[in-house]
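Asks: have a look; sequence and predicted model below, questions after that.
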Amino acid sequence: MYNFNCRVVPKNYQHVLALVFAVNELNENPQILPNVTLGFHIHDSYFSERMTYWATLDILSTSYRFVPNYQCDIQKNLMAIIGGLDFETSLHMAAILTGYKIPQLSYGSFAPEDADQSQSTPFYRMVPNEAHQYTGILELLLQFGWTWVGLLTVDSESGEKFMEILQTLLSQRGICLAFSERTPKGTYLEEYYNLLSQWLQAYLIIAESKANTVIVYGEDKSMFYLQLLLAAGEAENVTSLAKVWIMTAQLDFSAVAFRTSQDMQPFHGSICFTVHSNEVQGFKTLLRSLNPFMAGEDGFLQQFWQQTFHCSFPNSIAEFSETCTGQEKLDSLPSSGFEMSMTGHSYSIYNAVYVVAHALHAMFQSWSKDRGIVRRWRPQLQKLQPWQLPPLSQCNKNCPSGTRRKKKEGEKFCCYDCTPCSEGKISYQKGRKH
């Protein structure tokens, strides 16, 4: 989980709960890893290279001592690491884990496959290749005739790659980019204010563009910065952004606790890709049973409760006027605040735990020369349901019958004038080039 000024992000807290749920489920299952108890440690990368390297080395160290490559006292028996919500974090972790040959199961890295990279980094993706999202975005734009669109990507290696590949694909299918902006990348909340001028510049470009559709690509916390971007623009009395936002699966509305319905207003009508998920029996029961006064070893629960329900506990630093009673219900929250169903990333974590467990189970069977059949477990694919929208996002309206497109000098090919067809020729279709 990441935080801003020690804040727990609701969606990422569900990641923790999915991990706990899967581990407990396996430990209570005598058919998998009998007489073996699985455990876990949770570390935070804070979306910082330095903290990612530190956390990775700490995982490899002896318990309660930051001493990598030295074994003493209680051993962790580290078998695998589940991590990497964003691609850069996965790569930073892999740079260290490669030397230890410890597998990393990445539950949120969408970067395209790279032959050289896949051979040098020991991580396994629990999510589909990013190429599927390119196809999905392209087909979506073509379906609705959105040929004049904007692109907003985080200023990172994966963002640059996404922009480069998508621009080529769009151009091949006759779709133009009205603008392509890189959003500044910050690790901590304080950095946002130092980058405010850059955010406002991006806001003005988006607001003044004729493109009514904007593709957004970024890491998980980009949703938070995008919300602040829109709020900052509104505060400066800039034109409101009435756009259709198309967001990649790394972004999620529940990644940030929206305090008011006004915070969600600019995002009505958005289209979000998502990671596949299934209903996991018993998970909602776990969520409904959460009690902040019986948190036990869960050091996140009370923080999560305060920031989700905007209340305070006795003896805590008062942030809210209301007092937490423990009677608050998670299922009373809007999905933008917290989701009761297991999200795609949480489901990937749940699957990753089972992958590790089954791998260990198979290894133990091999050691004991047991030729029994190992039960195979595989998530079932769920068919996506189609849905439709009314908005248009074009530089020009289609030319009516009897006219043809005429290129505008100095403009991209999606912007054109309509001129009558040549004498003796006529077009019965709209938007013809000749």
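Replies: Perfect, thanks for sending it.
Asks: from here on, just use CA atoms for contacts and neighbour counts.
Replies: Noted.
Asks: what segments of the stretch 301-434 of the chain are helices?
Replies: If DSSP state H, counting those that start in this stretch is used as the criterion, the helices of the stretch 301-434 of the chain fall at 301-309, 344-367.
Asks: and these: which comes nearest Glu234?
Replies: helix 301-309 (24.5 Å; CA to CA).
Asks: what about that closest one, distance to the chain center?
Replies: Put simply, helix 301-309 sits 22 Å off its chain's centre (CA atoms, centre = their mean, to the nearest Å).
Asks: just checking, Ser341 touches Thr285?
Replies: No: counting by CA atoms under 8 Å, Ser341 does not reach Thr285; the two are 10.6 Å apart.
Asks: second one coming, line it up with the first:
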Amino acid sequence: MVHGVGEFWGKVQADMLDTCWKHLTPFLWLSILLLSKDVECPVCGLREAILPPDYDQKGDVIIGGILLLYSSGNSFLPTFTFRPKPSRSTTLVKPNLRHILAFIFAIDEINRRADILPNITLGCTVYDSCARQWHAVQHTLRLISGPGKIVPNYNCYKESKLAGIVGHKMPSTSIAIASVAGLYRYPQLTYGIQSSVPSDKNKFPSLHHTFPSSNSQYRAVIELLKHFGWTWVGIVSSNDESSQWSNLELQEALSQNGICVEFKYIVKDRRDKYENSRMLQLWEVLASSISKVIILNNNLIFPEFLDKIYVEGKISKVLILPFNFPYGVIPLLLLTLNGSLIFHLHKVAIPGLKDFLLSANPKKYPKLRMLVNLWKYEIASQEIVSKTTKNLGALEQFYFDMENFRETFQVYSTVYSLAHALHEKNSHKTNKSEAKSGLSWRPWKLNYYLKNIHFQTLGGEEVFFNEDRKSVKFDILNFVMWPNRTKQTTKVGYYLQNGDRYGVYINNSAILWDPYFTQTPTSVCSESCRPGYHKVPMEVIHRCCYTCAPCIEGEVTNDTDMERCLRCPEDSWSNAGKDNCVPRPTEFLSFDEVLGVCLLIIALLVFFLNWVVVGVFFRHKNTAVVKANNQNVSFILLLSLSLSFLCSLLFIGRPTKMSCLLRQVIFGVIFTISVSSVLAKTVTVILAFSAIKPNWTFKRWIKRHFSISLLILCSSGQFVICVFWLIFSPPFPEQNTQTEVGKIISQCNEGSVTAFYAVIGYMGCLAVLSFFIAFLARKLPDTFNEAQYITFSMLVFCSVWISFIPAYLSTKGKYMVAVEVFSILASSAGLLGCIFIPKCYIILLRPELNTRSKLVTKRKLKRTAT
């Protein structure tokens, strides 16, 4: 009965210490541990009042070790349909045997060397933490107090001294050790993954790390995710404090790099009646998630949990395993991990360690209790008769990978680090006898030497405890479980950090994914936006979920998953797919296109017609028709019309600086001369009839000078406007990218719009005045009265240019220029046709009417009638 109560109380203590350790101070821990009398290790099954060391070796100076040696699991390699229920008889203790043997190997190697700690023998005392924080605290107190019962603040070592503690692999257990060892400033060297929690030197001043910082580890994971384009992941972690801190840091790092976490599931380190329901809950979370990548951010406390998940059904996910995940300890879990990617320390060489491991047996190390247990279960199960004559070479490499010295090197190097620190400390002592005897022992002084330690192992590897180490290298392994239950771990890449440069280098073709995946898996919340589209965030909490929207005209995306479209340069435009900027086509009224050719032909035809009229008038210059209509002004008008037809050609072709300066000015001056000539002819007709009156004073003066003077006067006003235009705001060529989408319009900027419309307006005023005067004189009696023809020609001229203004303002690009060219040709042709074609008709087809007698006769008849 008493025994039953004691057993019950022991289990209560174990559960209480297991769940509440992180809320207890070291002094409260100490009180509970001193009351503990009979507690069972939940892994190795030992039940003693005082757990003995797993290995003990005498020496002048003791290096303590609290290692992770045991983890429970099933000894059977299962099939897909059969999974035996675990029991004490079928449970195999699978040790991290290499770690404790590497620890012993380092001690023996240092003792044999003459250059490190001469005349001083190193010893060791190694405990197993059983993956429990409260066990680690208990063993730490035993190491500090010495052999026997725990006596706080007393050192019971008689012949040797404790130099420091090596351990632990798990951050949570490292914190528990540091909380006690730090009170006495005993150096503590961890050999496992580093968390930001124990990196605080204010809280843990005597804690040192051989493992790269957590920032390097997170960066390595992020670079791997970015390499494959995985932006939608899940995280499964344990519920210890360091894992939670690690989760926060990992999530922040993922978020800063544009990677979203779909879910975060925390596995509780408890074995109770709710275990099956939590297992089912985790399976449902994994099965319902759309992310194909799961990051296992844990501290080695729930591999069996994932083992049981497999019973519910195969879940095809890519697992990214942390540096300390025990992927080789659970056979069933190996099927779950098929195709996963594992981060591990860079593989190094430890000369002589492999032969040392293969030669180990209970006869050689009878005090190594775990080696004795291993022989008891493994060698016996393999029906080997002589248990003590065999060695580890007879065991299956599945459990004891003798070629893998990654974590093993961390244990090896921590022992060497303490030895080098002791050597440096003793080298600074003046009294050699004190150095040999270890008098005035001050182990906390080793922290100073450890902080600056830097040495090279026999294998050529550098070891130092610089938190800001500049060079980090991790191997990336691909774990494969073949159908015949054999495993293969292949290096498929590595992560390299050198200073501020870092990245992953992966051979994609070397990776064997889970058979469920027919190609490299993708893990995104939304499908990638192809070039030409950009991401539009959805109204959800994750920015990794989005829709794809096409870019607008003039903007492109030339890569996948771009968050915004890029504006094309001014001289470029987006192509049809919106994925590239192409040069904009330049548009202007060219001689190579149909519209330009048509206008050129029309201009040349009317120019040729104009010179035909000039030739007719010149040949018949002495006839009555030519003389009766102000011969000099007629030739000036014909010459200006000829130039106006040619000036239209300045508007066709690529605009240049010279063409832009000349075309509007020449057009304005020439057209003003034409209109002024028409005005002069009109006024001359009216004054001619006035001159018939007797004794009119200005008769002779008007006949000789008036028409030319009027022409010069009217043209001078336009000339002055054009001079001011060219001086103060001249036209210039420009590339217009705003008027038409996707085109560059090569055009002439008129400089001053006011000056341009002033030129047009001035011509318009002269034309209206000519029309008004000609309209009044249209019925004057004369055989060759031009007033009627001038009236009609000015009506055509004004109609063309009144229509020009809205047409010019409503068109763009080359069509705007074409409108102006057409207006020039139409108005000039109207003047030519309406004024001179009727006269050519009389000269060429009715020569009988082109006589002075006919002119005089008709004048007399009209005077008689009036």
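Replies: Good, I have the coordinates. Just so it is clear, the model here is predicted, and its values are computed rather than measured.
Asks: got a TM-score for the pair?
Replies: Here the superposed chains carry a TM-score of 0.83, computed using TM-score structural alignment, normalised by the length of structure 1; 406 aligned residues with a CA RMSD of 3.0 Å.
Asks: looking at Ser341 and Thr285 of structure 1, which one has more neighbours?
Replies: Counted by other CA atoms under 10 Å, Ser341 of structure 1 and Thr285 do not tie: Ser341 has more neighbours, with 18 against 10.
Asks: what residue of structure 2 matches up with that one?
Replies: Using TM-score structural alignment, the partner of Ser341 of structure 1 in structure 2 is Glu403.
Asks: for its match, give its distance to Lys169 of structure 2.
Replies: 20 Å (CA to CA, to the nearest Å).
Asks: is it fair to say Leu183 of structure 2 lies in a helix?
Replies: No: counting by DSSP: H, G, I helix; E, B strand; the rest coil, Leu183 of structure 2 is not part of a helix but coil.
Asks: what do we get in structure 1 for it?
Replies: Under the alignment (TM-score structural alignment), Leu183 of structure 2 maps onto Gly99.
Asks: how about Leu282 of structure 2?
Replies: Here Leu282 of structure 2 is matched to Ala202 in structure 1, going by TM-score structural alignment.
Asks: so the closest residue to that match other than its chain neighbours, which state does it fall into?
Replies: Excluding the flanking residues, the one nearest Ala202 of structure 1 by CA to CA, 6 or more residues apart in numbering is Glu181, at 6.6 Å. Following three-state DSSP, Glu181 of structure 1 is assigned to strand.
Asks: quick check, central residue of structure 1?
Replies: Geometric centre of structure 1, nearest residue: Gln250, 1.8 Å, by CA atoms, centre = their mean.
Asks: aligned partner of that residue in structure 2?
Replies: By TM-score structural alignment, Gln250 of structure 1 lines up with Asn324 in structure 2.
Asks: its match belongs to a strand, doesn't it?
Replies: No: under three-state DSSP, Asn324 of structure 2 falls outside any strand and is assigned coil.
Asks: if I look at it, how far off is Gln488 of structure 2?
Replies: Computed as CA to CA, the Asn324 of structure 2 to Gln488 of structure 2 distance reads 18 Å.
Asks: still on that earlier bit, which residue lines up with the residue nearest to Ala202 of structure 1 in structure 2?
Replies: Under TM-score structural alignment, Glu181 of structure 1 pairs with Tyr265 in structure 2.
Asks: identify the residues contacting that match.
Replies: Going by CA atoms under 8 Å, 6 or more residues apart in numbering, Tyr265 of structure 2 touches 235-237, 282.
Asks: out of those, which are inside helices?
Replies: Counting by DSSP state H, the contacts of Tyr265 of structure 2 place Leu282 in helices.
Asks: which of the contacts of Tyr265 of structure 2 fall in strands?
Replies: Per DSSP state E, strands hold the following members of those: 235-237.
Asks: tabulate these (TSV), appending distance to Phe302 of structure 2 and neighbour count.
Replies: Shown next, in TSV, are those (distance: CA to CA, whole Å; neighbours: other CA atoms under 10 Å):
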residue	distance to Phe302 of structure 2	neighbour count
Ile235	14	21
Val236	10	18
Ser237	9	22
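Asks: burial measure for the aligned partner of Val127 of structure 1 in structure 2, as a count.
Replies: Using TM-score structural alignment, the equivalent of Val127 of structure 1 in structure 2 is Phe211. Other residues within reach of Phe211 of structure 2 by the criterion other CA under 10 Å amount to 23.
Asks: would you double-check that Phe211 of structure 2 falls in a strand?
Replies: No: Phe211 of structure 2 is assigned coil when assessed by three-state DSSP, not a strand.
Asks: and it, what does it touch?
Replies: Counting by CA under 8 Å, 6+ apart, Phe211 of structure 2 has contacts 190-194, 410.
Asks: could those be laid out in JSON lines, adding distance to Leu662 of structure 2 and neighbour count?
Replies: Formatted as JSON lines, these follow (distance: CA to CA, whole Å; neighbours: other CA under 10 Å):
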{"residue": "Thr190", "distance to Leu662 of structure 2": "87", "neighbour count": "27"}
{"residue": "Tyr191", "distance to Leu662 of structure 2": "86", "neighbour count": "26"}
{"residue": "Gly192", "distance to Leu662 of structure 2": "85", "neighbour count": "23"}
{"residue": "Ile193", "distance to Leu662 of structure 2": "81", "neighbour count": "22"}
{"residue": "Gln194", "distance to Leu662 of structure 2": "80", "neighbour count": "25"}
{"residue": "Gln410", "distance to Leu662 of structure 2": "86", "neighbour count": "24"}
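Asks: against Leu477 of structure 2, how distant is the match of Val127 of structure 1?
Replies: From Phe211 of structure 2 to Leu477 of structure 2 the distance is 18 Å (CA to CA).
Asks: give the aligned range of the longest helix seen in structure 2 in structure 1.
Replies: Counting by DSSP H, the longest helix found in structure 2 is helix 657-690. The aligned range for helix 657-690 of structure 2 in structure 1 is empty, by TM-score structural alignment.
Asks: can you give me how far that helix is from the chain middle?
Replies: With CA atoms, centre = their mean as the basis, helix 657-690 of structure 2 stands 66 Å off its chain's centre.
Asks: what range in structure 1 does the very next helix or strand once past it sit on?
Replies: Per DSSP states H and E, helix 657-690 of structure 2 leads on to helix 699-701 as the next helix or strand towards the C-terminus. Residues of structure 1 offer no counterpart to helix 699-701 of structure 2, counting by TM-score structural alignment.
Asks: fine by me, we can end here.
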